[in-house]
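**Student:** what's the 3D shape of this:
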Amino acid sequence: MTAETPKHVVFDIGRVLIHYDPHLGLEEVIPDEAERRFFLAEVCTHEWNLEQDRGRPWAEAEAEAIARHPDRADQIRSFRRNWSKMVPHAYDDSVGLMLGLIEAGVDVTMLTNFAPDTFVEARAKFPFLDRPRGVTVSGEVREIKPDRAIYDLHVERFGLDPSASLFIDDSQKNVDGARAAGWQAVLFVSPGQLARDLSERGLPVAAG
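**Tutor:** All right, here's what the predicted structure looks like:
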């Protein structure tokens, strides 16, 4: 084993349990790939979307972007309107690992950067998100990864021991943030690697 066996496992959601790709929600609105890449790099950027994960209302976000690019108002509004197309499916193997931990009696929670309303949609679309003991949603608590405050808040809300908590995230910054908060953490790159990471820490890995 490479570390103390964790008592708690905390999953990120986007690109760990469910697929997320903003291009998928914009293909019909902006068919040209180069134009779509420009739109996501300069108009509805990752940083712009992150403010919704921090709790900014969509109406305010759209107004801000439209003020910068008034000729793209419909494209900007389509980002939220077509959000469900951006999360087309779950990563079944990752979900299987998470459910296997739960069924084996391991304490599992989730910590995610997500807007409150889109998380409601995700929960309805992917019922397995109700299986862990609970979730901290950045947009609801108005704190965001990788800031220290959200890790400490999650610990407090769910009564975790940070040193006995294993965090799984697809962002190295978020993994580093968890480690800085005293957690164990691994970078998610594939379900296969996650299974090895869990096994190395003495955690049960579901067959299949």
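**Student:** contacts and neighbour counts: CA atoms only from here.
**Tutor:** Fine.
**Student:** what does stretch 61-74 rub up against?
**Tutor:** With C-alpha atoms under 8 Å, 6 or more residues apart in numbering as the test, stretch 61-74 has contacts from 43-44, 48, 51-52, 76-77.
**Student:** what's the closest of those to residue 138?
**Tutor:** residue 52 (9.1 Å; C-alpha to C-alpha).
**Student:** quick one: the strands in this protein?
**Tutor:** Here the chain has its strands, by DSSP state E, at 8-11, 107-112, 135-137, 165-169, 184-187.
**Student:** same for the third one, what does it pack against?
**Tutor:** When contacts are defined as 3 or more C-alpha pairs under 8 Å, 6 or more residues apart in numbering; DSSP states H and E, strand 135-137 sits against strand 107-112.
**Student:** Let me know the angle separating the strand it packs on from strand 165-169.
**Tutor:** 40 degrees (axes from the mean of the first three to the mean of the last three C-alpha atoms, to 10 degrees).
**Student:** Identify each buried residue in strand 107-112, please.
**Tutor:** Judged by neighbour count (16 or more other C-alpha atoms under 10 Å), strand 107-112 contains these buried residues: 107-112.
**Student:** Looking at those, spot the one nearest residue 139.
**Tutor:** Distance to residue 139, by C-alpha to C-alpha, is smallest for residue 112 among those, at 9.0 Å.
**Student:** any idea how far residue 181 is from residue 96?
**Tutor:** 28 Å (C-alpha to C-alpha, to the nearest Å).
**Student:** Kindly report the same for residue 144.
**Tutor:** For residue 144 relative to residue 96 (C-alpha to C-alpha), the value is 27 Å.
**Student:** Next, the structure of the following sequence, for comparison with the previous one:
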Amino acid sequence: MRIVFDFGGVVFRWHPASFLARVWPHRVGSLEQGVEVAAQFFQNYEGDWGLFDQGLIGADEVVRRIAARTGWPQGEVAAVVRAVPDELMPVPATVVLIRDLLAAGHTLHYLSNMPEPYADHLSASYPLTEWFTSGLFSGRIKQSKPHAEIYQMAERHFGGDPQDLLFLDDHPANIAAALARDWQAVLFTDATSVRRELVSRRLLNG
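**Tutor:** This next block holds a predicted model:
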């Protein structure tokens, strides 16, 4: 089985509300506020941030656009953009899951919406080539989930039939797009729940 991992919120820590509460304590005093501010800042990974994800604009331009759109000072917006790499720390339970899947003989790939500067950081900082046979970052290929084009590119890149790909992602829209391409898919909530699902599919021993 070829198992395909999303990165943010799956392999690497990504919880925008708590992230913004740490980086912008003067603007975000609670997780509830963090959810509201994150919706403005990241636009559900569409808009300005979606272009950044796809590698169509760079960090300086996304800062300029977010500041112009929201009225937040450019320096504060830039501080958030700079802080993202430090937020993207490996999730220990997912790393254990990756190692167990490799030990069970599965081939692992990744398919991640990730701006190019952050993709470069992850590639340089963590053993991606040990964990994964291959992968695609949206910022490098100028396509992003949940658009069908990135799944088509992934099928060609990973090889095999779509039915032999099992996708783990924490966004329902990305899961739905994978299922529409005849992939198998599991919505990731936490590594423990996904492990139980993989055991039930006889992809891991209980």
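**Student:** Tell me which of residue 144 and residue 96 of the first structure has more neighbours.
**Tutor:** The neighbour comparison of residue 144 of the first structure against residue 96 (other C-alpha atoms under 10 Å) goes to residue 144, with 25 against 18.
**Student:** And residue 11 of the first structure? What does it align with in the second structure?
**Tutor:** For residue 11 of the first structure, the aligned position in the second structure is occupied by residue 5, per TM-score structural alignment.
**Student:** Superpose on the first structure and give me the mean offset of the longest helix seen in the second structure.
**Tutor:** Longest helix in the second structure, counting residues (DSSP state H): helix 74-87. Helix 74-87 of the second structure, aligned to the first structure and superposed, deviates on average by 1.6 Å (mean C-alpha distance after the TM-score superposition for the first structure).
**Student:** Now do that helix: which range of the first structure does it align onto?
**Tutor:** Residue span in the first structure matched to helix 74-87 of the second structure, by TM-score structural alignment: 73-86.
**Student:** The matching stretch: which residues count as buried?
**Tutor:** For stretch 73-86 of the first structure, burial by neighbour count (16+ other C-alpha under 10 Å) applies to 75-80, 82-86.
**Student:** go on, stretch 26-41 of the first structure?
**Tutor:** By neighbour count on 16+ other C-alpha under 10 Å, the buried set for stretch 26-41 of the first structure is 26, 30, 36, 39-40.
**Student:** nearest residue to residue 15 of the first structure other than its sequence neighbours?
**Tutor:** In this structure, residue 15 of the first structure finds its nearest non-sequential neighbour in residue 170, 6.5 Å apart by C-alpha to C-alpha, 6 or more residues apart in numbering.
**Student:** got the contact list for stretch 190-204 of the second structure?
**Tutor:** By C-alpha under 8 Å, 6+ apart, the residues outside stretch 190-204 of the second structure that reach it are 1, 10, 93-94, 97, 100-101, 104, 186, 188, 205-206.
**Student:** Equivalent analysis for stretch 13-20 of the first structure, please.
**Tutor:** For stretch 13-20 of the first structure, contacts defined as C-alpha under 8 Å, 6+ apart pick out 86-92, 94-95, 110-112, 168-170, 188.
**Student:** which residues in the second structure form helices?
**Tutor:** Under DSSP H, the second structure gives helices at 16-23, 31-42, 47-53, 59-70, 74-87, 92-103, 116-125, 128-131, 138-141, 148-158, 172-180, 191-200.
**Student:** Buried deepest among the ones you listed, which one?
**Tutor:** helix 47-53 (a mean of 23; mean count of other C-alpha atoms under 10 Å).
**Student:** Can you tell me what sits against that one?
**Tutor:** With C-alpha under 8 Å, 6+ apart, helix 47-53 of the second structure has contacts from 42-43, 45, 57-59, 62, 65-66, 113-116, 138-139, 144.
**Student:** go on, stretch 112-119 of the first structure?
**Tutor:** Contacts of stretch 112-119 of the first structure (C-alpha under 8 Å, 6+ apart): 11-14, 50, 52-55, 83, 135-140, 144-145.
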